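Asks: Predicted coordinates and the sequence they were generated for:
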Amino acid sequence: MPKAEYALMYVTDDGIRDDNSFFAILEAALKGGATIIQLREKTSNTLAFYKRAMRCKDLCNTYGIPLIINDRLDIALAIDADGVHIGQTDMPYDVARRLLGNSKIIGLSVSSKEQAEKQNAQAADYIGISPIFSTNTKTTDLAQPLGISGLKEIRELYKKPIVCIGGIHKDNTQEIITNGADGIAVVSAISKAAHPEAATKELKEIVCKTGTN
């Protein structure tokens, strides 16, 4: 399995349709210290997704950072991505593992303590607590925010890495890491920042500084 550091996951913003802007922000995140990239394309057709994924893979390879694909195992297989991130209604974990093999990363979204206790979550390489706080980035099919109390509960029963996503910014990152998360996943905190590279650096610094306290 590729060594993945989960401190700072940049989840790409599929609202950015212009490729020049999209890849400029992605490179800024990589330069700023993102430790893993998740390509998320909810509205693209397969060909457009594949083309973006190929370019993302090349860029991530240049910086030596793992690339995982949101939901789409076919895209992950087609470009030989480092893994996938799946949700509760996507391909079952055991099927994804069989298709991808043991050398790839598989992350799973969980929105409750009950989901975190299930076998598929316990078998995954990491779980993404989604959402930790309320967010406007994803407006559909979103569970109630788990908050810090939910994170603490899940941390007690989950021994592998936990990444939190949803409403995360520089002012609440420290609290998330202090209370048991191994890392954060962000979209707009980087993609909508005036200076994405500087924003990435700042978030990474907070995570790493807090994580070593």
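Replies: Perfect, thanks for sending it. Computed from a prediction, not measured in an experiment: that's the story for all the values here.
Asks: from here on, contacts and neighbour counts on C-alpha atoms
Replies: Noted.
Asks: quick one, strands of this protein?
Replies: Taking DSSP state E to define them, one finds strands in the chain at 8-11, 36-39, 67-70, 83-86, 105-110, 126-129, 162-165, 183-186.
Asks: And here is the other one:
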Amino acid sequence: MRRPWLVLLVPAREVGVKTVYEAIKAAVVTGAVDVLQLRATEGDEEREVKKAGSQLNRLLQSQQGTRLLVNCPSMELAAGVGAHGWHVKERELSVKGVEGRIRDAKMRHLSVGVSVHSVESALLAAQYDVGYLQVGTMFPTASHPEKDQAEGPQLLQAIRDTQKNGSIMPPLIAVGGIQTQEHVDQVLTAGADGIAVIRGILTASDPTEATLAYRQWMDQHERQSNNQV
């Protein structure tokens, strides 16, 4: 059985900041991070994303267990930086031709993930046979200050409940404001196969300790769950 995923989300424009890069490096060398997701935001220039992707690729050359995925509108950009996968934003699910682009990405041997914030989006993305769904927002977070209320772990449970009607879901990665062991327990209990974090690691006073704590919390939850079976 695969261990729960730990995904570290990295804003592309921050990779070049020394303190951020050192935090990323500290997290990766623990061996606890399964995926680095490079996140391009609106306004980021393509050359900046490529530069950030190249930096992270060099870092991961000595850490074979960690994969690089790029969250950006262009599948070609993700492939161009040598990433293992391409992450699609929820709003891009409605863009004409997205199914073909996802199919093309998989033909290039890129894994594909999709962000979702509703059951409807999860069902649509699952039809495209993607590798995982990143489900948010779990808890209030500075990454989405515009949200008055987070969707919460209940969204994970609602997506899992669709499987009772025959829907097939890829792994679900919980994202958004996951800061404590209680948060980790809540999302894993609700049906998450892993978690994605940004500030919980990148702005921690000790990124190494924070990374290992997240891994320990997930492993502990798994052991307790297995003992209850």
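Replies: Received the coordinates, thanks. Here the structure is a predicted model, which means the values were calculated and not measured.
Asks: Out of the strands of the first structure, the one nearest Asn20 of the first structure is which?
Replies: strand 36-39 (15.7 Å; Cα to Cα).
Asks: And the contacts of the closest one?
Replies: Residues from elsewhere that reach strand 36-39 of the first structure, judged by Cα atoms under 8 Å, 6 or more residues apart in numbering: 4-6, 8-12, 53, 56, 60, 65-70, 85.
Asks: rerun at 10 Å
Replies: Defining contact as Cα atoms under 10 Å, 6 or more residues apart in numbering, one finds that strand 36-39 of the first structure is touched by 4-14, 26, 29-30, 49, 52-53, 56-57, 60, 64-72, 76, 82-85, 185-187.
Asks: now those: which count as buried?
Replies: 6-14, 26, 29-30, 49, 52-53, 56-57, 60, 65-72, 76, 82-85, 185-187 (16 or more other Cα atoms under 10 Å).
Asks: residues contacting Asp182 of the first structure?
Replies: Asp182 of the first structure makes contacts with 5-8, 126, 155, 160-164, 176, 207-208, 211, as judged by Cα under 10 Å, 6+ apart.
Asks: Out of those residues, grab the one that's most surrounded.
Replies: Cys164 (30 neighbours; other Cα atoms under 10 Å).
Asks: surely that one meets Asn179?
Replies: No. Here Cys164 of the first structure does not reach Asn179: they are 11.1 Å apart, not a contact under Cα atoms under 10 Å.
Asks: Between those two, which contacts overlap?
Replies: Leu151.
Asks: How are the helices of the first structure distributed by residue range?
Replies: For the first structure, the helices defined by DSSP state H cover 19-32, 46-63, 73-79, 93-100, 113-117, 119-123, 147-157, 173-178, 188-191, 196-211.
Asks: Can you tell me which of those helices is most buried?
Replies: Ranked by mean neighbour count under mean count of other Cα atoms under 10 Å, those are led by helix 188-191, which reaches a mean of 22.
Asks: right, and the helices of the first structure - which one's nearest Thr135 of the first structure?
Replies: Closest approach to Thr135 of the first structure among the helices of the first structure (Cα to Cα): helix 188-191, 9.7 Å.
Asks: Packing partners of that closest one?
Replies: In terms of contacts (3 or more Cα pairs under 10 Å, 6 or more residues apart in numbering; DSSP states H and E), helix 188-191 of the first structure is packed against strand 8-11, helix 19-32, helix 196-211.
Asks: quick one: that helix aligns where in the second structure?
Replies: Using TM-score structural alignment, helix 188-191 of the first structure corresponds to residues 199-202 of the second structure.
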